[in-house]
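Chemist: dropping a prediction and its sequence here:
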Amino acid sequence: MIKHQAQTQKYDRGQDWWRGAVIYQVYPRSFLDTDGDGIGDIKGITERLPYIASLGVDAIWLSPFFTSPQADMGYDVSDYCDVDPMFGTLADFDRMMKEAKRLGLKVIIDQVISHTSDQHPWFEESRKSRDNPKADWYIWAAAKPDGTAPNNWLSVFGGPAWEWDGVRKQYYMHNFLTSQPDLNFHNKEVQNAVLQAVKFWLDRGVDGFRLDTVNYYFHDKELRDNPPHVPDSEDAGLDAPDVNPYGMQSHLFDKTQPENIEFLKRFRALLDQYPDRTTVGEVGDGARSLKTVAAYTSGGDKLHMCYTFDLLSPDFTPSHIRHCVQSFQKQVADGWVCWAFSNHDVPRHVSRFVEESGEREAVAKIAISVLASLRGSICLYQGEELGLPEAEIAFEDLRDPYGIRFWPAFKGRDGCRTPMVWEHRKAKAGFSAGKPWLPVPEEHLSMAVDVQEKDEESVLAHYRATLAFRKLHPALIDGEMQFVATNEDVLAFTRSKGEDRLLFVFNLRRGPQELALPSGHAVQAVLAMPGLGGTVVDGEIRLGPLDGICARLS
């Protein structure tokens, strides 16, 4: 049997810290409440930054904390340059930034600039008349002669993408809630104002931006109707046709317009004035997503990296993961990807991937082992390092407008947004002294941080060990990745950088597997990748259920 081999020297990426980085997403509402109002706050994030740093991540991504009426949990911004009082103050934010820097953590913040709240001063002025200074800052259009909407565009949150305004006696466009009017990016003054808000946070020291719905900025000037959805294409995420009629259209004209390229160049030019900053764009474009990612990340003059919804599905099979990665490699020549299994918009991946009771921990562990081995940056969502499953939320407790709109066909996004569980014996799991904005699930208590801190075999311990292993190997951070032809029931690929070549084989089945060592690959040593029990015996790889192996090739 080939024995395990360890390595201790860490790899420094220098200025390209974002390439291969591990990013930890914090959902501020649900992280830690320090003032007893039941809603997490920035002081709570600051208090728990040492915990985040202990995971071995490189950066945090903060979901929106800006001034907002909270119709869509902060994704409806009414002031881009201030902190909502429920989360704290700008002084609290500055103290958090200082602590993050002390701990060696980069800070990425959300920028929700495709739309604002209808309570934003820009929109309040825009709706007053058709000739005020901001009259053209949003997308206004006349009704058809019969009074109906200007075209057939639909809202992601259900219903038409147009809302009648009695003051201007026109319709305005909203891709999401009616209280989230879309900005008119064809107007250069709008672009300038948005970039000025970005500069505000750059000057405050943030290290990057996660760009929400980055392909929604521009619309077709001619307001042409969208054609019907092409039957054999696949829309992922919230716009699944069986839940929301939004997926029944092919969205050729209400988003992903060619003008967006030039704006992203302007955005990048601003960032390039500041050292070591980065961007990660959220691209939701159905079957066109990878083509869009390629356009937005090529050439080094637009976005640094993007992510899609490809791995946010219920499919946790070798063939699906292989298809997603190979499709990216084929379509995105010189761009960079950020992979994730979970975020604030989809059910937690442990629940999506589990097939039978009792395998939650095993699924949680093998999932991070796979994710940490892929080429690209990776994003972790708060609580996944504890193996938290999706919470069951009663209808009367729902806060997500999308879930309320489509209940019971879709139960919404609140099940992945419940409060973080810190201490299992404390009221509300140590999240708040008051009543949490969402219930703390009883089943999460036994998985609290203080419980797992004491268990060397816990999911939390596995995450820390796996991320430490990733940092030790340059090949895992930005090395090349090539799939290996082998048994279709396993996921097999190599990662290589210079002379260092690593072979990964993952068995995602619930039974053991034995397979011949892939042709042309000679194993020098089996590396001690945490939690993997695979062995090589007489040229044969032996794997247990939900198991894997990492080997250095000679």
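Modeler: It's in. Residues are numbered from 1 along each chain as shown.
Chemist: only C-alpha atoms from now on, for both contacts and neighbour counts.
Modeler: Noted.
Chemist: what helices and strands are in contact with the strand or helix carrying residue 82?
Modeler: Remark: residue 82 resides in strand 79-83, with elements defined by DSSP states H and E. Applying 3 or more CA pairs under 8 Å, 6 or more residues apart in numbering; DSSP states H and E, one finds that strand 79-83 makes contact with strand 66-67, helix 90-102, helix 188-203.
Chemist: of the ones you listed, which stretch is the most buried?
Modeler: Of all the helices and strands packed on strand 79-83, strand 66-67 carries the top mean neighbour count, a mean of 24, counting by mean count of other CA atoms under 10 Å.
Chemist: so which elements touch it?
Modeler: Right, strand 66-67 is packed against strand 79-83 by 3+ CA pairs under 8 Å, 6+ apart.
Chemist: next, the buried residues of the strand it packs on.
Modeler: Residues of strand 79-83 classed as buried: 79-83 (neighbour count, 16 or more other CA atoms under 10 Å).
Chemist: just give me the closest of those residues to residue 290.
Modeler: Of all the buried residues of strand 79-83, residue 290 sits closest to residue 80, with 29.4 Å by CA to CA.
Chemist: let's bring in a second model and compare:
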Amino acid sequence: MSRTPWWRGAVIYQVYPRSFQDANGDGVGDLPGLLARLDYIASLGVDAIWISPFFKSPMHDFGYDIADYRAVDPLFGTLDDFDRVLARAHALGLKVMIDQVLSHTSIEHAWFRQSRESRDNEKADWYVWADARADGAPPNNWLSIFGGGAWQWEPRRRQYYLHNFLTTQPDLNFHHPDVQQAALDNVQFWLDRGVDGLRLDAINFCFHDRLLRDNPPKPAEQRVGRGFSADNPYAYQFHYYNNTQPENLAFLERLRALLDRYPDAVALGEISAEDSLATTAEYTRDGRLHMGYSFELLTDDGSAGYVRTTVERLEAQMREGWPCWAVSNHDVQRVVTRWGGASPSPDLALQLLMLVCCLRGTACVYQGEELGLPEADLPFDAIRDPYGIAFWPDFKGRDGCRTPMPWDDSENAGFSDAAPWLPIPAAHARLAVAAQAGDATSTLERVRRFLAWRRQQPALVRGEIAFLDVPEPVLAFRRRSPEQTLLVAFNLSDAVQRVALPLARAPRSAMASDDGDSRWNAGDLLLAPRGRWFALA
């Protein structure tokens, strides 16, 4: 197993820094706070951390609108603080991945401030500019993910600029070779500093259709949101032209060539396309990205059939690349609420974390999943997310999954000495780290035991996967490596399930069940409610 690249089969813990730990008492998490909690992260048994943006930004989209790619925003600390986080993480055996948001910048970035001034300056073509139609309307029908048109008028140039996200997030023109080189130079800055990997935000949005062709309409029955509200008009189009262009492949190859100069550095791409699984397979072959992940398991469907179909579709297409799976992140409702409803089973959080860590690939675990945190239900006056404000009340935005980590039962749950930037629900405080630590029956301690066990199973780290034909609501599959074959089964319901597995001989237990009653019994598998089962074949 020592010859396996560190990221293959790794468990990556996502840190949303403004909500992890506040060290300076301003109510917002920061890098010194993260530094103080690195020992906790290491104690979970994960392999790496992915840190969401901490770069200089006006924070219109909470750091995903970058004003300086090489500077730490004072809200989070300094470059020296980041270096201390990096050094301490490495000392603890943790790899460090950082977000890179390449497709767009903030309107406050120096590049855009110069580009918007005229049509003939040095940065004039660094962003996507277009003339109005004869009637003054935008050049085409492209829409923003955050609602409404994707074009904003700029009076100084008397042109529109493209923004696939907020109006304060103008899209860079990656057709310009200088833009590509500038993006690579910024990536190299962090690789030289010692980061182990990059999580590439919206990486399929770097290029747009040069002809600015209209996106075709999507039939009503196909308007299924992935990572955005189904009521969002963005779902009304096939997004064939505003992202996922063929020119992106050559850029990804240039990016990979840069990464290959740094031993063990890895690139994980976030991909949201019309067929995200096909694009993930395409982006992770032929010397492009090391890994890709999409929103396919970040949807409302948590059935066994959907999970199986999703994984099998990617497996059928991904001949060379390596998948990465996540069921929660900073952009979607927390999974115990999304898949478990208002009153989820107390075993659901552990089961779903186990599930995502048992699929072939690398797993991303979002902060708080190890505690079983449900989605926070915030009142309108507490909402900070512009997406939620725009679509309230049908869609409440992303703040419900971004509330601060609960550490103990003190005021503000040990997150800050000041009122936190988002309120911490009482239900979260009851699930605080201090309340669960040392309790062998808690979600936190069972996660720690599972991750320690998983690390010793070569079949789960790098083995192949093949699903077994069993009825809903049971998901069963075989993981096989040269050293080991494991049988894995999950009961994705709150009722006892008995299934017959198509096995030639009785399996041997691989892990003592901690769910009460799941066991092999006279040729049948008896699964407890929300039960899980592991056996050696």
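Modeler: In hand now; what should we look at? Small disclaimer: the values here were computed from a predicted structure and weren't measured.
Chemist: so which of the helices and strands packed on strand 79-83 of the first structure comes closest to residue 462 of the first structure?
Modeler: Taking CA to CA, helix 90-102 is the member of these nearest to residue 462 of the first structure, at 23.5 Å.
Chemist: just the buried residues of strand 79-83 of the first structure now: which is nearest residue 466 of the first structure?
Modeler: Of all the buried residues of strand 79-83 of the first structure, residue 83 has the smallest distance to residue 466 of the first structure: 34.8 Å, by CA to CA.
Chemist: what's that closest one aligned with over in the second structure?
Modeler: Using TM-score structural alignment, the equivalent of residue 83 of the first structure in the second structure is residue 72.
Chemist: measure its match to residue 29 of the second structure for me?
Modeler: Going from residue 72 of the second structure to residue 29 of the second structure by CA to CA, to the nearest Å gives 13 Å.
Chemist: can you give me the helices in the first structure?
Modeler: 42-54, 90-102, 121-126, 188-203, 260-271, 289-297, 318-331, 349-353, 360-371, 401-406, 449-452, 459-472, 474-478 (DSSP state H).
Chemist: residue 392 is in contact with residue 418 of the first structure, correct?
Modeler: No: Residue 418 of the first structure is beyond contact range of residue 392, at 9.8 Å (criterion: CA atoms under 8 Å).
Chemist: more neighbours, those two?
Modeler: residue 418 (25 against 14; other CA atoms under 10 Å).
Chemist: that older thread, let's have the helices and strands packed on strand 79-83 of the first structure in a markdown table, adding distance to residue 227 of the first structure.
Modeler: Compiled in a markdown table, those are given as follows (distance: least, CA to CA, whole Å):
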| stretch | distance to residue 227 of the first structure |
| --- | --- |
| strand 66-67 | 36 |
| helix 90-102 | 45 |
| helix 188-203 | 29 |
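Chemist: out of the ones you listed, flag the one nearest residue 405 of the first structure.
Modeler: strand 66-67 (24.2 Å).
Chemist: before we move on, the earlier item: which of the buried residues of strand 79-83 of the first structure lies at the shortest distance from residue 65 of the first structure?
Modeler: Lowest distance from residue 65 of the first structure to those (CA to CA) belongs to residue 83, with 5.8 Å.
Chemist: rewinding a little: identify the contacts common to residue 418 and residue 392 of the first structure.
Modeler: Taking CA atoms under 8 Å, 6 or more residues apart in numbering as the contact rule, residue 418 of the first structure and residue 392 both touch residue 441.
Chemist: quick one, what contacts the most centrally placed residue in the first structure?
Modeler: Geometric centre of the first structure, nearest residue: residue 343, 5.0 Å, by CA atoms, centre = their mean. Applying CA under 8 Å, 6+ apart, we find residue 343 of the first structure in contact with 25, 380-381, 416.
Chemist: how about 6 Å then?
Modeler: Contacts for residue 343 of the first structure were tallied using CA atoms under 6 Å, 6 or more residues apart in numbering; they are residue 381.
Chemist: how close does it get to residue 512 of the first structure?
Modeler: Note on residue 343 of the first structure: its distance to residue 512 of the first structure, by CA to CA, is 31 Å.
Chemist: what do you get for residue 237 of the first structure?
Modeler: 32 Å.
Chemist: what about the two, which has more around it?
Modeler: Set residue 237 of the first structure next to residue 512 and count neighbours by other CA under 10 Å: residue 237 wins out with 17 against 13.
Chemist: what lines up against the more buried one once you look at the second structure?
Modeler: Under the alignment (TM-score structural alignment), residue 237 of the first structure maps onto residue 226 of the second structure.
Chemist: over to residue 189 of the first structure?
Modeler: By TM-score structural alignment, residue 189 of the first structure lines up with residue 178.
Chemist: and the gap between the nearest residue to its match once chain neighbours are set aside and residue 176 of the second structure?
Modeler: Setting aside the residues directly before and after it, residue 178 of the second structure is nearest to residue 126 in space (CA to CA, 6 or more residues apart in numbering), at 7.9 Å. Relative to residue 176 of the second structure, residue 126 of the second structure is positioned 7 Å away (CA to CA).
Chemist: and for residue 127 of the second structure?
Modeler: Distance, residue 127 of the second structure to residue 176 of the second structure, using CA to CA: 9 Å.
Chemist: between the two, which one's more packed in?
Modeler: residue 127 (25 against 14).
Chemist: mind listing what the alignment partner in the first structure of the more buried one touches?
Modeler: Using TM-score structural alignment, the equivalent of residue 127 of the second structure in the first structure is residue 138. Applying CA under 6 Å, 6+ apart to residue 138 of the first structure gives the contacts 182-184.
Chemist: please consider this matter closed, and thank you.
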